[in-house]
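Generate coordinates for the sequence data below:
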Amino acid sequence: MLTIALPSRQPELHYAATLLFGEFLGLQFSLTNSPASTATEIKLPNGATLVLGDHFFHKYDSLAEFQIPATVAWVNKTQNPFLCQANLPVLFGEARLQVSEKKITCGIDVLATIFFMLSRWEEYANPARDKFQRFPASAALAVKNGFHQRPIVDEYVEMVWNMLTHLGIGQQRKRRSFRAVITHDVDFPLQWRSPFSLVKKLGGDLLKRKSPRQATRSLANYFNTKKGSEKDPFDTFDYLMDQSERQGLQSHFFFLCGGGHKNDEGHLPPRHPFMVDLMKKIDRRGHLIGFHPSFDTFNDGQLFKTELAELQRFSPQEIKAGRQHFLRFEVPTTWRIWEENGMAWDSSMYFPEMAGFRCGTCHPFPVFDILQRKMLKLREMPLTVMEVTFMVYQKKAPDEALAEILSLLQQVRQFNGSFVLLWHNTSFNAPEWRAYETRYESLMALF
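The predicted model follows:
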């Protein structure tokens, strides 16, 4: 067993240590406090010692003093042979490293970095927001310093494991396996919800897309759908389940089922006959039903609770997971709302305008409430890729988008993590999405 002496009793430090040595590495360890120390000391059963620098927790009592780094240093493999990549960003501490047979002293503040990335304290401390009140990618330290597409928490974990291995640790680490988590946020179950839907679509075809031919197709599809000779363009649920089943995977369908904001207007209530039948079909085919709380629920616990209860009332499955609509999120309020409603995991941690690792990891993890200063039961399953990022936000060509997705996939595989994909049911059967449709099948074939 490892004996870990922490230089502070702060719950934030205990959280970071518990996640590093327990959640991520799966080692047996005990935590003790050594307030007189200025570093974290890990004692191995063979008498060897790993010392990790502490440049924050032993100095300060309050997170209010936890500063966002102004700059990030970089260390390379020549300076630190325990890295799993060619280099590593150093957010806290220094690159100093001393190595002997029985002792390693590392100046990098590993635990402060893990806490900083996983708790999303940065998003609470930095007031920057976009037009939807979301923390923007452009304000994130990882984006500013070019490591947002690297799971640096996982890289730090590997570095520590390599150090422990050098010192002769006698334990085996947790065995992990790569997995693909396929999710679909269902904002619009049907395109033709009412005659007004047709009017709106025709207006877009003629005025925005300037395509009389597309308007004619839309009109024909509307009436053919009503007659039952064609499927609604947004009713791609059988297709999505087919694609997942070919790879031996389950699809997670997260349903928007309430809300009064204009960005909620596409939903159907769970009691709607189409929704009732759809959820039964999803359940029958062995896929999963989840929750997509409406636009204003990110800081409204009562609205969240009401919508969840309505979905649960008509769902054949217990609702335990989901993702916030529009990825609206307020740290730590939104996590707390999910916790208070008994949810098992959320998958909202993602920058809509930029794919990558918002939390610095490709593994699910228990979250930390920075105001109540405690670890929650709720787990975060960070989203890796959303198709709208490339098509709508970045307007990338499909092949360029696929190349970037494959780069992220390769990294997730390297760390045996969870590649969480979001592909909306509406991203098919439309001229603007046609080029992306085949890329979805190409991507799914890689899982």
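
From here on, just use CA atoms for contacts and neighbour counts.
Fine.

if I pick the most centrally placed residue in the chain, what's in contact with it?
For the chain, Pro382 is the residue whose C-alpha lies nearest the centre (Cα atoms, centre = their mean; 1.6 Å). Pro382 makes contact with 346-350, 357-359, 361-364, 420, according to Cα atoms under 8 Å, 6 or more residues apart in numbering.

can we see that at 7 Å?
347-350, 362, 364 (Cα atoms under 7 Å, 6 or more residues apart in numbering).

Let's see if you can find the most crowded of the residues you listed.
Greatest neighbour count in the contacts of Pro382, by other Cα atoms under 10 Å, goes to Cys362: 30 neighbours.

shouldn't it be in contact with Pro151?
Yes: between Cys362 and Pro151 a contact is recorded at 6.3 Å, counting by Cα atoms under 7 Å.

Looks to me like Gly107 is in a helix.
No: using DSSP: H, G, I helix; E, B strand; the rest coil, the assignment for Gly107 is strand, not a helix.

Which helix or strand contains Ser30?
strand 29-33 (DSSP states H and E).

Let's compare: structure for the following, please.
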Amino acid sequence: MLLIYTPKVTSRIIYVFKHICTHILGLEIKFTTRIEEFIAHQGLKFSYGKKRLGNELFIQNVELLLEQGLSDPEIKVLPWEETKCFFAVSENSDLPFDIFAASFFMLSRYEEYLPHVKDDFGRFPASESLAYKGGFHKQPVVEIWTYKFKTLLETRFNNIAFRERAFHTKTIISVSHVFNFKNKGFLRSIAGTASDLFNLKFYRVTDRFKVLLRLRQDPYNVFDDLISYIKKYKLDIVFMFQLSDYNAYDKNINYNRLNYRSIIKYVADYSKVGLRLGYFAIAEQEVLKKEKKRLENIIHGPLQNVINTKYNLMLPIHYSYLTELEIPNDYSMGYPESIGFRAGSSEPFLFYDINMEVTTPLTIHPYVFHSQVCHNLEAGEVQSEIAGIIKKLKQVDGSFRGIFKNRDFSEYSNQSYYYALLKQVNEIK
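Modelled structure (predicted):
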């Protein structure tokens, strides 16, 4: 057991210390505000505060974890060994910065509560983040900092034992359109055909009629191929299906279509499935509840996983909706337009609601790669970026989560390229 002395125990302190010390390092922790108890303790211990008590391991703090609500902290990013850090403290501390406050700032998405410039979709863009501006958005800094803290503990305590960890990959397939042509209805099929003719895409006109006449499979229905990959390579994949009502933002087919429901049931036999949230499900809890019930009725089980990669996360309102509806896992924490760690972490973490100052039961599974970035980068650049990220993650036994779309693997896309990326992120030779 690791005893931690701090003059004041706050909900923020409990949250971030448990994440670093217990979730990542596997250490049971206990807090004390009594100096005499800390001095008398003969086991593992360190202090966290303004002043060192004696010759103990000491991490000096800044004010962030003692506050409630939002302030506008002055942050200066500094180089530290091979990484970066912020919230610098005095030389009296055994670390040059407050690792716990910095980690809380990243994990809680503190900066996303503050006024910021939004992109065309109303989202918090990577370019506005402290990590991007400070040049460390492609590093899992929370784990890097934690492992340096781990080394510090090892130098002080010979008998300390940490949790065994290993590098892990997980792939998420985001499905907004199960079919390109099938089950679109008469009017949408006519409009699509007219559009293809106008744009001289005659191959699509031919394919559309072949699909509608059941002479060939719909090009977006690649689920047999992906399931074969899962079976062959034992891949950890979650499929996220959209079940929204048709509207100006969401163009998926009717969720009641038998073919659609059959595919979801088929995929659920071999992999985890979840809900890809529609536009109105982000901001309206009743819509979210309706979409949740639709998937649960199809898979005959509780909804465990959701994702939103297209629209604004609306922190913390949307996450509070997920919590209230007892949805345990969210995979939305990342940048669809940029490779990098939005929360500075590759590891799952509980969401901390700054407005309520509580740790929620919602687990955030951050992703570092979205196939959307492939539209803006050369193929070699993407593969090089992924290789660099994987190398960094292996140094801290982290997790690589990548998001693809089912249509990435269709004949209408550069399917061989995306299959190569799928192999790369899952280290398939």
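
Rebuild the contacts of Pro382 of structure 1 as CSV, extending it with secondary structure.
Formatted as CSV, the contacts of Pro382 of structure 1 follow (three-state DSSP):
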residue, secondary structure
Ser347, coil
Ser348, coil
Met349, coil
Tyr350, coil
Cys362, coil
Pro364, coil
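
Among those, which one sits closest to Glu23 of structure 1?
Closest to Glu23 of structure 1 out of the contacts of Pro382 of structure 1 is Pro364 (9.4 Å), distances taken as Cα to Cα.

what sits against that closest one?
Contacts of Pro364 of structure 1 by Cα under 7 Å, 6+ apart are 379-382.

any idea what Arg379 of structure 1 aligns with in structure 2?
Applying TM-score structural alignment, one finds that Arg379 of structure 1 aligns to Thr363 in structure 2.

ok, and the closest non-adjacent residue to its match?
Excluding the flanking residues, the one nearest Thr363 of structure 2 by Cα to Cα, 6 or more residues apart in numbering is Leu350, at 4.5 Å.

That neighbour: how many residues sit nearby?
Leu350 of structure 2, neighbours per other Cα under 10 Å, totals 19.

before we move on, the earlier item: check which helices and strands the strand holding Ser30 of structure 1 sits against.
strand 2-6 (3 or more Cα pairs under 7 Å, 6 or more residues apart in numbering; DSSP states H and E).

The strand it packs on: how far from the chain's middle?
30 Å (Cα atoms, centre = their mean, to the nearest Å).

mean distance, that strand to its aligned residues in structure 2?
Here strand 2-6 of structure 1, set against structure 2 after superposition, deviates by a mean of 1.2 Å using mean Cα distance after the TM-score superposition for structure 1.

got the buried residues for whatever helix or strand comes next after that strand?
Going down the chain from strand 2-6 of structure 1, the next helix or strand is helix 11-18, by DSSP H and E. Neighbour-count burial for helix 11-18 of structure 1, counted by 16 or more other Cα atoms under 10 Å, picks out 12-18.

list the helices and strands helix 11-18 of structure 1 packs on?
Using 3+ Cα pairs under 7 Å, 6+ apart, helix 11-18 of structure 1 sits against helix 110-119.

And the contacts of the helix it packs on?
Outside helix 110-119 of structure 1, the residues touching it (Cα under 7 Å, 6+ apart) are 13, 16-17, 52, 56, 91-92, 122, 153, 156, 359-360, 367-368.
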